[in-house]
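In: model this:
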Amino acid sequence: MPDVVFPLDSARSFADQQKIGHNRWHPDIPPVETLKRGQTIRVDCREWFDGAIKNDDSADDIRDAPMDVVHALSGPFAVEGAQPGDLLIVDILDIGPIPQETGPLAGQGWGYTGIFAKNNGGSFLVDQFPDAYKAVWDFTGDVATSRHIPGVSFTGITHPGLMGTAPSHRLLSEWNRREGELIATDPHRLPPLALPPEPSGAILGTLEGDEYSRVASEGARTAPPRENGGNQDIKNFTRGSRVFYPVFVDGGNLSVGDLHFSQGDGEITFCGAIEMGGFIDLRVDVLKNGMETYGVTENAIFMPGRTAPQYSEWLAFSGTSVTLDGEQRYLDSQLAYQRAILHAIDYLTTFGYSPEQAYLLLGAAPIEGRFSGVVDVPNSCATVYLPTEIFDIDIRPSASGPTKIDPGMGAPRSANPS
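Out: Just a heads-up that it's a prediction; the model follows:
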């Protein structure tokens, strides 16, 4: 087994560990370890809310989830010889959930998917689903099932939702400038247009005192993907993948977290993957002057692994860039994808699922989302492909009509919904 360079005790909080990670991006957060080129390591990772979400039948914890503490990131890890302008090569060798254990914190042999409330993050379909819901998933080997969404089981496509390098001071300043200008266009919007630096809840490794206060006031939130990689939520970042990250600071300062047992394209419910605590095995190396050599001025490039679930039969749903109220939009691919997902949700409700169960399922299962047409004015076309083999019943259209499933207890809804 590789050297465990970032161990975690699942019975203790993220800030009360042998090595302290971070939940903000900043070049001055010191690395927890310096790695050699070609070194193979194992990193333990907490689920992104550090145990705030429980294995129960209530969604109040999703409703009240503390957004200022995410994401719980393991690292940063410096790599010997990495300098600005290089590409950091990261191979994902293995990844999986923490084995079943006793203890109060999330991630031990199970995970969860959540629809976030409009006043606490929202989701891709926030106008149709403004309240908080949750589904808990149990893991049996590489298969996920849920008491909250009966009648389905599927192979997980485990991956890190978040991995990236530290920004330079210049790049961090640019992030804060452009996102601040966006927020200023509608500062009271729910959900917000972006998340500005927030000192409350910041975890910054070993920083203390005035240095902690300065970095906490400047550090970028980890919610969006940016030029350094970050929270890209790409489900195909599974074992066997090789990722090339731009290096902006000496050492690169790689961090990783937000592990997912499975996810559909888009992580559409915001907490749309199956969130888990777990481990990831990585090998690191450096491609000198790689950014200039290959024209990688920003954003990671990657070679996906070959271990995705092998489904052969799909039912696909399409959508176009017309709102539910009949307003025509010009080549709005995001709207078209929303309409495709709403189409799939409506279809699944004819088999007995609630809209919330269908939405949670589409966020967690390995659906394929595609922008299928982006040139035919005025309508773009997006499609979502749902593997039919994950269902206990046949969901294909037929002359006999849909077979009804028992929806069970349904997806827990938070108390005092909006």
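In: CA only for contacts and neighbour counts going forward, please
Out: OK.
In: show me where the stretch 201-350 of the chain has helices.
Out: 209-218, 290-293, 333-349 (DSSP state H, counting those that start in this stretch).
In: Identify each buried residue in the first one, please.
Out: Applying a neighbour-count criterion of 16 or more other C-alpha atoms under 10 Å, one finds 212, 215-216, 218 buried in helix 209-218.
In: which one of these sits closest to F302?
Out: For those, the minimum distance to F302 (C-alpha to C-alpha) is 29.4 Å, reached by E218.
In: let's see this one next to it:
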Amino acid sequence: MGDFEGVLRRGEGVPADAVYLPVEDGTFTWGRLPCQANAPVLTVEPGATVVVDTLSHEGLLPDQGSDPLAFFAAHGVAADAVLEEASEVASSGARHADEDGPHVVTGPIAVRGARPGDLLVVDIVDLTPRVPYGVISNRHGRGALPGEMPAGPDNVSVFSRIGRDAQGAWRGWLPARDGGPDAVGFPLAPFLGIMGVATATQGRAHSVPPGPHGGNIDVKELVAGTRLYLPVQVPDALFYAGDPHFAQGDGEVALTALEASLRATVRLEIVPEREALRAFGEIAGPLGETADHLIPTGMDADLDEAMRACVRQAVAILSARYGMDAHLAYAYLSAATDFRISQVVDLVQGVHAMIRTSDFEAVPE
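Out: Model prediction:
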């Protein structure tokens, strides 16, 4: 996580030689994802590094008043600590409140030469908070406890300030009771909930459900220093990013986690189809990679089916990458791999597996 002390405004702190994509008129969609009919807002060569500003939707939505300055002022945030583009997007009319999702999505970025069948590689170089606060919301009856939470008729948006603990580490802070002092602090681990490629459709997909294109996958392990592989759906891939988080627990049970704006630095590369098949087999959806783990994903409206899809993907990857027979890969996954619930709140639910790559380097002579 890059260092931050206050507000990282549009254009501030961007290296002079950087390829930079801010959130401004013409560079974002709100509530919908790019598709093959959309023109790119930026075109880069494979291997390019791009600085991408992302904007949280929290504080912008109708149930929060559609006025970020007023919403955050009610929580003690000064006007000059609210990002300028928050008010611009909130008043843009770019979202249909009853039909579109909530997410502000930056892009799309064309990666020249990417073709369907290839993999787009997204190396997440850096993620830096742009504001020292965030919001956790429970709304729409789509948390893990619909009908129980929220307990009353209104949606709930919980404000969280960001500050250092006694050891100097950044944490999110919450009170134990409304209006009370901060009572619990939890570590930050910023990531982008939405990373994806354009869908091979003429219409833009809703921003909430994830799918083979990526989108709202909410895999919290994809922090700075990790990598995401996305199966390319359309020529030039058309990459986009959004739904920035400061922290999230597995499951994201209340509907959102700690949502707040980030500046992302990403490197975009292409793995040609033939090489991708040798390395991973047939990839049906997003695949994460850290220094220690491969992270296949499974998604479905039914959580049981999402789990099955993730297991199938994990077996296929072990077969392609390490030459394992399917029944032996299945046995290994049962003995040694954690399957985690990515989220249970995005209409299409997600499971991801944590395959420890060091297990395949530990064979004795």
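In: of all the helices of the stretch 201-350 of the first structure, which lies closest to Y385 of the first structure?
Out: Closest of these to Y385 of the first structure is helix 333-349, at 9.1 Å (criterion: C-alpha to C-alpha).
In: ok now that closest one, how far from the chain's centre?
Out: The chain centroid and the centroid of helix 333-349 of the first structure are separated by 20 Å under C-alpha atoms, centre = their mean, to the nearest Å.
In: And that helix, what does it pack against?
Out: strand 314-320, helix 355-364, strand 368-373, strand 381-387 (3 or more C-alpha pairs under 8 Å, 6 or more residues apart in numbering; DSSP states H and E).
In: for the second one, packing partners?
Out: Think helix 355-364 of the first structure. Applying 3+ C-alpha pairs under 8 Å, 6+ apart, one finds that helix 355-364 of the first structure contacts strand 110-115, strand 133-140, strand 270-275, helix 333-349.
In: Turn those into a markdown table, including mean neighbour count and distance to S74 of the first structure.
Out: As requested, those are arranged in a markdown table below (neighbours: other C-alpha atoms under 10 Å; distance: least, C-alpha to C-alpha, whole Å):
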| stretch | mean neighbour count | distance to S74 of the first structure |
| --- | --- | --- |
| strand 110-115 | 28 | 19 |
| strand 133-140 | 23 | 23 |
| strand 270-275 | 28 | 16 |
| helix 333-349 | 22 | 32 |
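In: how about those in JSON lines, adding distance to L93 of the first structure?
Out: Putting those into JSON lines (distance: least, C-alpha to C-alpha, whole Å) gives the following:
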{"stretch": "strand 110-115", "distance to L93 of the first structure": "22"}
{"stretch": "strand 133-140", "distance to L93 of the first structure": "20"}
{"stretch": "strand 270-275", "distance to L93 of the first structure": "20"}
{"stretch": "helix 333-349", "distance to L93 of the first structure": "32"}
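In: and of the ones you listed, who's closest to I89 of the first structure?
Out: Using C-alpha to C-alpha, these put strand 270-275 closest to I89 of the first structure, at 25.3 Å.
In: what's the angle from the closest one to strand 133-140?
Out: 20 degrees (axes from the mean of the first three to the mean of the last three C-alpha atoms, to 10 degrees).
In: Would you mind pulling the contact partners of stretch 18-34 of the second structure?
Out: Here stretch 18-34 of the second structure makes contact (C-alpha atoms under 8 Å, 6 or more residues apart in numbering) with 10-11, 14, 41-42, 49-55, 85, 88, 94-96, 100-108, 197-199, 204-208, 215, 238, 240.
In: one more time with 7 Å
Out: With contact meaning C-alpha atoms under 7 Å, 6 or more residues apart in numbering, stretch 18-34 of the second structure is reached by 10, 41, 49-54, 85, 94-95, 100-108, 198-199, 204-207.
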